[in-house]
Structures are given as structure tokens and as C-alpha cells.
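Novice: sequence below, structure please.
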Amino acid sequence: MVNTIQSNVSKEKTLNKGDFKSLKESLPQVYGAEKQWSTVLPILQLAVGCEDLMETLDKFEKEGKSHVHRLESIFHEIDIAVEEGENKDVEVLIEECYDIIDVTPRNSFIRDAGLIVGMQQLQQYQLTAYTSLLAQALECNAQKIVNLLRVIIYNKQQEEEQLAMAGTSQMLDEIT
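Specialist: Down below sits the predicted model:
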């Protein structure tokens, strides 16, 4: 009779450098996207007219620095150099925000509303990218990386909710 009971140790996937192949390929692009987002936030703060939205973007900027540090920890955890990959998708989404700034009047609710929509698209892109990284980390059984990504994803979800609510009352007052 064959013993079908396996120890927990034998069930766990052993980690080696090959296990992180997909993470190594995806991480620089996600890191680059986060850096691009962090770079554009101060510009967006200057473009919005709603004080509540400005404060929300200030929070995002501070939280973004924490996300960058968490991502750098993941680079170190999988033993690769920190590398910022080019992310054309994020460039397009940022360009859309700049287009909104160019075609809307300064300090108008229409500009703020348009920028909120543009930023929500960026947030959705980032959430999807982080969720993909999380799936890869789970596949590798890399618990430390999983934990770091879960913190980022939780914070991104909170940011998305804050963004949806930012400036709502001030914009509604302006409309009515």
C-alpha cells in the first residue's frame, strides 16, 4: 500500500530563481507605472480646482511613495536589481489627463470631473496590474511578497473609493 499522506514540507513549493520568472518580467513594468503615477500626481494637484480633490491627491502622493518602497522590497526579495520598466499603457492614460487639462477651463467642475475619470482609469489599471502580480506571487508561494502586494492592493482600493468621493459636494454645489 502506498502512503498518500504527505508532509506540509513536501507540499510546499520550493522556491528557486526560476520560480520567479513571471514576477521578474512583470515587476519592472508595474514599478514603472507606480513611478509614473507618482510623478504625475503633483502636476494634477496643480490642475484641479477643488480643495477636497487636492487633499486627496496629496494623500495619494504620500501613499505612492510607500508603494514604491514596497515594490523595491519585492525586487530585493526576488534578488533582482530595481528596474523601472517602460509602461506605454500608463503613458496613454496620463496623456488623457493632460488632454483634459488642455481643453477645460481652469478651476471648473468639468475639469475636476474629467480628471477624476482619468485618474480612476489609472487606478483601475494599477489594481489590475497589482492583482496579476499577486496571482504570480501566490503561484510562487512567496508569502512575504504576497503580503506586500495585499497591502498595496488594499490601499489602492481605498484610494479608488476616496477618489470617487473627492470633491463631490463641492462639485454638486457648483452645478446647482
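
Novice: going by C-alpha atoms from here, please, whenever you check contacts or count neighbours.
Specialist: Will do.

Novice: ok, the residue nearest the centre of the chain to E159 distance?
Specialist: Centroid-nearest residue in the chain: Q126, 3.8 Å away (criterion: CA atoms, centre = their mean). As for Q126, its distance to E159 is 11 Å (criterion: CA to CA, to the nearest Å).

Novice: ditto for N87
Specialist: As judged by CA to CA, N87 and E159 stand 21 Å apart.

Novice: before we move on, the earlier item: for the helix or strand hosting the residue nearest to the centre of the chain, packing partners?
Specialist: Assigned by DSSP states H and E, Q126 belongs to helix 109-140. Judged by 3 or more CA pairs under 8 Å, 6 or more residues apart in numbering; DSSP states H and E, the packing partners of helix 109-140 are helix 21-47, helix 88-103, helix 143-165, helix 168-175.

Novice: wait, which of the ones you listed is closest to E12?
Specialist: Between E12 and the helices and strands packed on helix 109-140, the shortest separation by CA to CA is 11.5 Å, and it involves helix 143-165.

Novice: one more sequence to fold, the one below, so I can look at both together:
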Amino acid sequence: MKKQESGTEPKLSTKTTKEESPALNELFTDGIRDLYWAENHLVKALPKMISAATSSDLIAAIESHLVETKGHVARLEQIFELLGEKPVAKKCDAMEGLTKEGEGIIEETEAGTSTRDVGIILASQKVEHYEIASYNGLFQIATTLGLTEVADILEKTLSEEKLADSKLSDIAGNELNYKAAEEA
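Specialist: Sure thing, here's the model as predicted:
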């Protein structure tokens, strides 16, 4: 904490630097490495979801997000560069688990059904919510550390993740859930 100029009560600083908080900086860098692994893993996992989906809207949404995800990888590489770090991935157990869960849904549902598509949406939204939480938390830390350019990059990706989640909700709610409910 830093003291106020004109008083005796401590005032919380709204911004710090990497040098002032090496532990927070290491936590932040570790989080970037985790997301780097997660996004690269998704680049490999999303094509499986595309090939398992039936709904043309769902397929288009996942294809679009695959393109965005490749961009997210590139942005994370840009962040590593801004941090003066080499792009290094740290295995993300959460993302590995979420994608395995998605694979399980595909295996457990009948091909060509709306039920499978709804399951793919459910699994995809779990992934999106993990990413939203991660990008939001790292955005907050970057802001605290005074990494304005990095925070801007994270905020852009965060917006795309939120939009992807919203699109999935729309696809499910507009028709797909109702079709699945009518399946035998």
C-alpha cells in the first residue's frame, strides 16, 4: 500500500508495475502460458466438433470460432513478445478435461441428431465460460500491473469469447433444443 500525500491513512494503489510485484507478474505469465496451451489445444479439438455436428448454424459458428481461436493463439504470441518472453505453453488441465468431456458427449449421443448438437453446444459453452473467466482474470491482472497494451489485447479476445458464447446460446434456444426434445 502507498500512503496518501496529505493524510495518515493508507490508500490502495490502483496500479503497480511488474517490478513492484514479481509474484503477481509470475502468476500472470503462468496464466498466459496456460491459455496458450488451451487455445492451441482447441485448434486441434474444434475440427472434431465440426465434423460431429449436424446443424448448419452450429457448424458455421464453430468454424467461425476456429478461425478466431487461431487468432487468439497469435495474440497470445504477441503478448509473450510484449512481455519479453518466449511463447511457452503450460498444460491446461481444465481445457484438457473440458475437451475430453466434449468427446464423451459425441461418443454417447447418436450421430446426426439434434441431441448430439445440443450436447456439442453444452460442451462448447463450458469451454467458452472457462476462457471468459481466464481472459477476464488476466485482463484484470494486466491492468493492475500497468500492462495497458497487453490488457487491450486480452480485452479484445475476451469480447470475442463472450460473443461466441452468446451465439451458441442463440443457436440452442432458437430451435435446436426444441428439435432435440422431440427426438425419440
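
Novice: and the TM-score between these chains?
Specialist: Overlay of the two chains. TM-score (TM-score structural alignment, normalised by the length of structure 1): 0.87; 169 aligned residues with a CA RMSD of 2.2 Å.

Novice: that older thread, among the helices and strands packed on helix 109-140 of structure 1, which is nearest L133 of structure 1?
Specialist: Using CA to CA, those put helix 21-47 closest to L133 of structure 1, at 6.6 Å.

Novice: equivalent range in structure 2 for that closest one?
Specialist: Mapped onto structure 2 using TM-score structural alignment, helix 21-47 of structure 1 covers residues 26-52.

Novice: flag every buried residue along that stretch.
Specialist: 28-29, 31-43, 45-46, 49-50, 52 (16 or more other CA atoms under 10 Å).

Novice: gap between it and the chain center?
Specialist: Using CA atoms, centre = their mean, to the nearest Å, the mean C-alpha position of stretch 26-52 of structure 2 is found 8 Å from that of the whole chain.

Novice: what does stretch 153-163 of structure 2 give?
Specialist: That offset, for stretch 153-163 of structure 2, works out to 8 Å (CA atoms, centre = their mean).

Novice: what's around E108 of structure 2, how many residues?
Specialist: 11 (other CA atoms under 10 Å).

Novice: what's the matching residue for it over in structure 1?
Specialist: With TM-score structural alignment as the criterion, E108 of structure 2 matches V103.

Novice: so N87 and E159 of structure 1 - more neighbours on which side?
Specialist: Applying other CA under 10 Å to N87 of structure 1 and E159 shows that E159 carries more neighbours, namely 19 against 16.

Novice: ok, for the more buried one, nearest residue in space, not its chain neighbours?
Specialist: In space, and not counting its chain neighbours, E159 of structure 1 is closest to F60: 7.0 Å by CA to CA, 6 or more residues apart in numbering.

Novice: one more: I80 of structure 1?
Specialist: Nearest to I80 of structure 1 is K24, by CA to CA, 6+ apart, at 7.6 Å.

Novice: so how far does the match of helix 21-47 of structure 1 sit from its counterpart in structure 1?
Specialist: In the superposition against structure 1, stretch 26-52 of structure 2 averages 1.0 Å from its aligned positions (mean CA distance after the TM-score superposition for structure 1).
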